[in-house]
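A.B. asks: sequence first, then the predicted structure, then my questions.
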Amino acid sequence: MKDNRSGYQKTWDLLQELIESMKKTDRQMEETDRQVNKVSKDIDKFKESIQESMKESIKEADRRMEGTDRQINKVSKSIDKLKKTVGGIGNSNGYVAEDLFYNSLKKNMSIGNITFDFIDRNMERTHKGLTDEFDIILTNSNLLVIVEVKYNYHPNDVEAVLKKIKNFRKLFPLYNDYKVFGAIAGLTMSPKTINLAKKYGFFVLAQEGNKLKILNDNVSEYLNTDQLKTDIKQIKP
């Protein structure tokens, strides 16, 4: 069929179609923008929700941590209190043991058939940076016994008496010419402790009721620090 429209009319019609197409495209773009804005708002809401949830979770975790810290501090204080209590008991037991042996030796002033003129307790001295304290010292005119006391004498404590003798020689040169002997004294001690003290040649003293009991009097004299070093090498198990 022949198109009778003039060229102008055809152009105008095409222009109208183009305008309608552009309007339709604009409407579609506006709808797309609305959809994008809606999705963007939904994302923002979701993001805010997540952030709020995370804040609450962090706050809850902080509250739990605070509670845990309080529990840890409470337990730590309880442990410190227990340590002080146990330490106090240990110190008290040590003092009781020392008091018993000191009073027994003070009353008799003898160990076996050896008699003494003087007894000293907790002798302490410092010289040239060296400081040491000695539980009980018994002396006569030419002989000296260093007595170290423990409530419960462990084998690991026995060798320390050798160090005490060595330090005594350095701190009290007035007694250089004296015969020096070591002794351990304990309210309780294992057979291993007793046997080790015998190997070192120490007196071994115990309490039986209110009386002093001598478990070993086969002792060795310690003349000087050189001999101490030799004896440690020979006797140390």
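C.D. replies: Sure thing, it's come through.
A.B. asks: use CA for all of it now, contacts and neighbours both
C.D. replies: Noted.
A.B. asks: what ranges do the helices span in the protein?
C.D. replies: Per DSSP state H, the chain has helices spanning 7-108, 155-158, 160-171, 191-200, 225-235. These are given in chain order.
A.B. asks: need the winner for burial among those.
C.D. replies: A comparison of those by mean neighbour count, using mean count of other Cα atoms under 10 Å, puts helix 160-171 on top with a mean of 19.
A.B. asks: quick one: distance of that helix to the chain centre.
C.D. replies: Helix 160-171 sits 29 Å away from the centroid of its parent chain (Cα atoms, centre = their mean, to the nearest Å).
A.B. asks: then this one, side by side with the first:
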Amino acid sequence: MATTSEEVWRILGELAEAQKETERRFQETEQRFQKTDELLKQRFQETERLMRRQNQQFNEQLGKLGNRLGEFVEWQVRPVVVRLFQERGIAVHEFYPGASAQRDGEGIEIDLLVVNSTEAILVEVKSKLTQTDVDEHLERLSKFKRLMPRYGDVHAMGAVAGMVVPDEVARYAYRQGLFVMAQSGDSVVILNDATFQPRRW
């Protein structure tokens, strides 16, 4: 059966319409994909923002907890610090929490300053003591008399205290000539042995 030219044109027209319909549907699908992609990007950005905010809040809470732990350790050390050093033959009788000074653009902060008329012990208190804490305390000791000249004639010594004191950090502080104080049960003790000779500044 022969195909007339009209039928050929009709078939070509139908094919052209079908192609247009296919292109239209393809464009609709592409637009849906683009909208879905944009929506996914927005959701991802919102989730990322939320995670950053939650992470920041977590870090803030962790920092506050660390500070509270440090305060807790300091409150444990305060009542016994004078007695512990007296038992070591250092006749201190006064202590000042949170001593600080500013001079010539420099500052110093001391968690506990334990003194008598001839000796001073600067105590740094941490929830978990690190070697960096020890090094920073050594630097603090080196500035002490210059920034707090009223103690210029005393023999200054250093001590570090912590709820957690790793063995290697305790050994490092000991070798630097510092007293090392740590929690033992419900109390605080000085870990240094009887032969220990503190460094004096």
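C.D. replies: In hand now; what should we look at? From a predicted model like this one, the values you see are computed outputs, not experimental measurements.
A.B. asks: which among the helices of structure 1 is found nearest to Glu148 of structure 1?
C.D. replies: Checking those against Glu148 of structure 1 by Cα to Cα gives helix 160-171 as the closest, at 6.9 Å.
A.B. asks: that older thread, kindly reformat the helices of structure 1 as CSV containing distance to Val219 of structure 1.
C.D. replies: Shown next, in CSV, are these (distance: least, Cα to Cα, whole Å):
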stretch, distance to Val219 of structure 1
helix 7-108, 18
helix 155-158, 14
helix 160-171, 13
helix 191-200, 7
helix 225-235, 13
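A.B. asks: closest to Asn210 of structure 1 out of these?
C.D. replies: helix 7-108 (7.6 Å).
A.B. asks: against which helices or strands is that closest one packed?
C.D. replies: Under the contact definition 3 or more Cα pairs under 8 Å, 6 or more residues apart in numbering; DSSP states H and E, helix 7-108 of structure 1 sits against strand 118-127, strand 143-153, strand 179-189, strand 211-216.
A.B. asks: and Asp111 of structure 2, what pairs with it in structure 1?
C.D. replies: With TM-score structural alignment as the criterion, the equivalent of Asp111 of structure 2 in structure 1 is Asp135.
A.B. asks: OK, contacts around its match?
C.D. replies: Each residue near Asp135 of structure 1 by Cα atoms under 8 Å, 6 or more residues apart in numbering is listed here: Glu98, Arg121, Asn122, Met123, Ile146, Val147, Glu148, Val149.
A.B. asks: tell me if I'm right that Tyr178 of structure 1 and Leu143 touch.
C.D. replies: Yes. If you go by Cα atoms under 8 Å, Tyr178 of structure 1 and Leu143 touch, sitting 5.2 Å apart.
A.B. asks: coming back round to it: save the helices and strands packed on helix 7-108 of structure 1 as CSV, and put in mean neighbour count and distance to Ser76 of structure 1 too.
C.D. replies: Written out in CSV, the entries for these read as follows (neighbours: other Cα atoms under 10 Å; distance: least, Cα to Cα, whole Å):
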stretch, mean neighbour count, distance to Ser76 of structure 1
strand 118-127, 13, 35
strand 143-153, 22, 28
strand 179-189, 21, 32
strand 211-216, 16, 43
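A.B. asks: and these: which comes nearest Ile19 of structure 1?
C.D. replies: The minimum distance between Ile19 of structure 1 and those falls on strand 143-153, with 109.1 Å, by Cα to Cα.
A.B. asks: stretch 26-44 of structure 2 against structure 1, how far on average?
C.D. replies: Using mean Cα distance after the TM-score superposition for structure 1, stretch 26-44 of structure 2 ends up 1.7 Å from its aligned counterpart in structure 1, as a mean over the superposed pairs.
A.B. asks: ok now that stretch, how far from the chain's centre?
C.D. replies: Using Cα atoms, centre = their mean, the offset of stretch 26-44 of structure 2 from its chain centre is 41 Å.
A.B. asks: and what of stretch 183-196 of structure 1?
C.D. replies: Taking the mean C-alpha point of stretch 183-196 of structure 1 and that of its whole chain, the gap between them comes to 28 Å (Cα atoms, centre = their mean).
A.B. asks: just stretch 61-74 of structure 2 next, same as before
C.D. replies: Distance, stretch centre to chain centre, for stretch 61-74 of structure 2: 11 Å (Cα atoms, centre = their mean).
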